[in-house]
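*Asks:* Provided below for reference: sequence and predicted model.
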Amino acid sequence: MQFEATLRKMTTEIGDPIQYYMIFDDNFINVNQLLGKEISIDLLGSQCLNCLKSKKVFRQGFCYDCFYKSPMVGDWIMRPELSTAHLGIADRDLDYETQVQITPHIIYLASSCEVKVGVTRGTQVPTRWIDQGAEAAIPIMEVPNRYLAGVTEVALKNHFVDKTNWRKMLLNDVVDVDLEEARAKLQDLLPGESREFYDLKPQTVMKLSYPVLQYPTKIKSLSLEKMPNFKGILTGIKGQYLMFEDGTVFNVRSAEGSVVRISVY
């Protein structure tokens, strides 16, 4: 079985375990079905996910020109506190930014190797939690725009980490924490701008189960630019990573825009 396509981040479906899919233009793979099988990934080239030209990918699947022009990768994506659409102020494209920024956002706590605070659009729950490899997550509150979510996250970053330690996550070096208790103690830490949206009623913790046959004891990251031809036995999927029997891990999302041939033996 063989597929040739441009890589995009894996699509996920909640389940026990979570189901992972690679979606291509004319086909797809249920990646869970490849567990325990030998697969190869061969780099054939690259394609910008925005302009679709066969150009070198700069960041996030975009070529250099598109990365600095497209509203889909503005600074407010990574730093939501920089959002300005609620003020009618454009960064790159006000119509697009209004659509994405002025919509309900969730501020949440997630547990993996540490307790992490994060932000996502309401429509991206639980996708965002799965993509980060969280073991469990709980909403803190919902706010009406991305700016309020961002300033709330900034305030809480003084007390929680805001990035996942991907190495510990893939080694399954996780913490056991009561997220409901952690959420209940943070009301006084919230900024005045968003405090009115905090609901004292308890929220439900979502626990997440990943399709992993075997966690590695040591890991080495696969870069297709450095190793354009790789073959290994797939032993797990977590976050946006494929894990292999020899300890190699491959971040599919970081390789977006790579044109590859995937073969299953």
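*Replies:* Thanks, I have the structure now. These figures come from a predicted structure and were not determined experimentally.
*Asks:* From now on I want contacts and neighbour counts done on CA atoms only, so please keep to that.
*Replies:* Fine.
*Asks:* Would you indicate which residues of the helix or strand containing Met169 are buried?
*Replies:* If you go by DSSP states H and E, Met169 is part of helix 166-170. The neighbour-count check on helix 166-170 (16 or more other CA atoms under 10 Å) flags 166, 169-170 as buried.
*Asks:* The spatially closest residue to Thr11 that is not a sequence neighbour: neighbour count?
*Replies:* Among residues not flanking Thr11 along the chain, Tyr21 sits closest, at 5.1 Å (CA to CA, 6 or more residues apart in numbering). Residues near Tyr21, counting by other CA atoms under 10 Å, number 16.
*Asks:* elements contacting the helix or strand harbouring Tyr21?
*Replies:* Tyr21 is part of strand 19-23, with elements assigned from DSSP H and E. Where contact means 3 or more CA pairs under 8 Å, 6 or more residues apart in numbering; DSSP states H and E, strand 19-23 is packed against strand 11-13, strand 28-30.
*Asks:* just to revisit the earlier point, now render the buried residues of helix 166-170 as a markdown table, adding distance to Ile237.
*Replies:* Shown next, in a markdown table, are these (distance: CA to CA, whole Å):
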| residue | distance to Ile237 |
| --- | --- |
| Trp166 | 13 |
| Met169 | 11 |
| Leu170 | 9 |
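*Asks:* What are the buried residues along the helix ranked longest in the chain?
*Replies:* Ranked by residue count and defined by DSSP state H, the top helix of the chain is helix 146-156. By 16+ other CA under 10 Å, the buried positions in helix 146-156 come out as 146-154, 156.
*Asks:* Second structure follows, compare the two:
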Amino acid sequence: MTYQGVLTKMTTEFSQPIQYYLVFENDFIHMNQLLNKTLRFQFVKHQCLNCKLDKPIYRQGFCKSCFFDIPQAADWIMKPELSTAHLDKEDRDLDYEKKVQLQPHIVYLANSSNVKVGVTRKSQVPTRWIDQGAHEAIEIVEVPNRYLAGITEVALKAHVADKTNWRKMLKNDVEEENLVAWRNTLKQYIPQEAQQYFIENNSETTIEFPVLQYPEKPKSLNFEKVGVYEGVLKGIKGQYLIFEDNTVCNIRGNEGSVVSIDIE
């Protein structure tokens, strides 16, 4: 069976284990059903996720001109503390920025390769944790806008990591942590403006991923560079496909690539 489409972030369903779906314009693949099957990928072309043109992908699935123009790729996406919609101040598109920034946001702790702090919209819990390959996570504060979440993250990352080591995450080289204890320890560092939003009583969320075999030495796959790749799917964690030969494919890192997929 052959599928073809532009790669975008896999859709997930929270269950034990997580269910993954690769969604194309007119079809989808339930990836969990492909474990232990041989998949053959062939790069076809680029397709910018915004303008849909066959132009080289710059970042986040967008061509260079779109990346520096559209609000979905503005600096405040990666740096929430730069959000200005709460001040009624436009960056690229105030209507879009108000829609995204002026809604409840969560500052959380997640344990994937190590304990790290992060920010996401409340509507993206637990999707954000799944995408990061976290096997446990907990909310610290729930604030009414992205700016407050951003300044809280900046304050906390002076005391806890804010990055994931993707190789450790994929090798499952992680230790169990008491995230409730971490949350309580970090409370003192929350900025005054966000102190009232601290979440006192909650517990960790645990996440199980569909992985039959973890890679010993993960090798990253870029479809554009290799052209064609064939391998036996052994697991899915975060947004990574894990293959029997230690090759791993970050679907997010390949967004905007049109590929054909043959399933044996």
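*Replies:* All right, it came through fine. Quantities reported herein were computed from a predicted structural model and do not represent experimental measurements.
*Asks:* What's the TM-score once they're superposed?
*Replies:* A TM-score of 0.99 describes the superposed chains when it is computed by TM-score structural alignment, normalised by the length of the second structure; 264 aligned residues with a CA RMSD of 0.7 Å.
*Asks:* And the buried residues of helix 146-156 of the first structure, which is closest to Glu181 of the first structure?
*Replies:* Leu156 (15.4 Å; CA to CA).
*Asks:* quick one: what's aligned to that closest one in the second structure?
*Replies:* Residue correspondence to the second structure (TM-score structural alignment): Leu156 of the first structure is matched to Leu156.
*Asks:* mind listing the strands for the stretch 151-265 of the first structure?
*Replies:* 206-207, 220-221, 229-238, 241-244, 248-251, 258-264 (DSSP state E, counting those that start in this stretch).
*Asks:* most packed of those?
*Replies:* Ranked by mean neighbour count, the strands of the stretch 151-265 of the first structure are led by strand 241-244 with a mean of 24 (mean count of other CA atoms under 10 Å).
*Asks:* Tell me roughly how far it lies from the second structure on average.
*Replies:* By mean CA distance after the TM-score superposition for the first structure, the fitted strand 241-244 of the first structure averages 0.3 Å away from its aligned residues in the second structure.
*Asks:* which bit of the second structure covers that strand?
*Replies:* Taking TM-score structural alignment, strand 241-244 of the first structure hits residues 240-243 over in the second structure.
*Asks:* Just flag the most distant two among the buried residues of helix 146-156 of the first structure.
*Replies:* Arg146 and Leu156 (15.3 Å).
*Asks:* re earlier: ok, and the closest non-adjacent residue to the match of Leu156 of the first structure?
*Replies:* Tyr189 (6.2 Å).
*Asks:* Next one: the closest residue to Val249 of the first structure other than its chain neighbours from Leu222 of the first structure, what distance?
*Replies:* Nearest in space to Val249 of the first structure, with sequence neighbours left out and distances taken as CA to CA, 6+ apart, is Met243 at 4.6 Å. Using CA to CA, to the nearest Å, Met243 of the first structure is found at 10 Å from Leu222 of the first structure.
*Asks:* Could you name every residue contacting both of these two?
*Replies:* Common neighbours of Met243 of the first structure and Leu222, using CA atoms under 8 Å, 6 or more residues apart in numbering, are 249-250.
*Asks:* Quick check: the residue opposite Leu222 of the first structure in the second structure once aligned vs Ile251 of the second structure, distance?
*Replies:* In the second structure, the residue matched to Leu222 of the first structure (TM-score structural alignment) is Leu221. Distance of Leu221 of the second structure to Ile251 of the second structure, computed by CA to CA: 9 Å.
*Asks:* These two: which is more packed in?
*Replies:* A direct count of neighbours by other CA under 10 Å for Leu221 of the second structure and Ile251 places Ile251 higher, at 21 against 18.
*Asks:* Please identify which of the strands of the stretch 151-265 of the first structure is closest to Asp26 of the first structure.
*Replies:* Nearest to Asp26 of the first structure, of the strands of the stretch 151-265 of the first structure and by CA to CA, is strand 258-264 at 14.2 Å.
*Asks:* quick check: angle from that closest one to strand 229-238?
*Replies:* 80 degrees (axes from the mean of the first three to the mean of the last three CA atoms, to 10 degrees).
*Asks:* Name the residues of the helix or strand where Val141 of the second structure lies that are buried.
*Replies:* In the assignment (DSSP H and E), Val141 of the second structure maps to strand 136-143. Neighbour-count burial for strand 136-143 of the second structure flags 136-143 (criterion: 16+ other CA under 10 Å).
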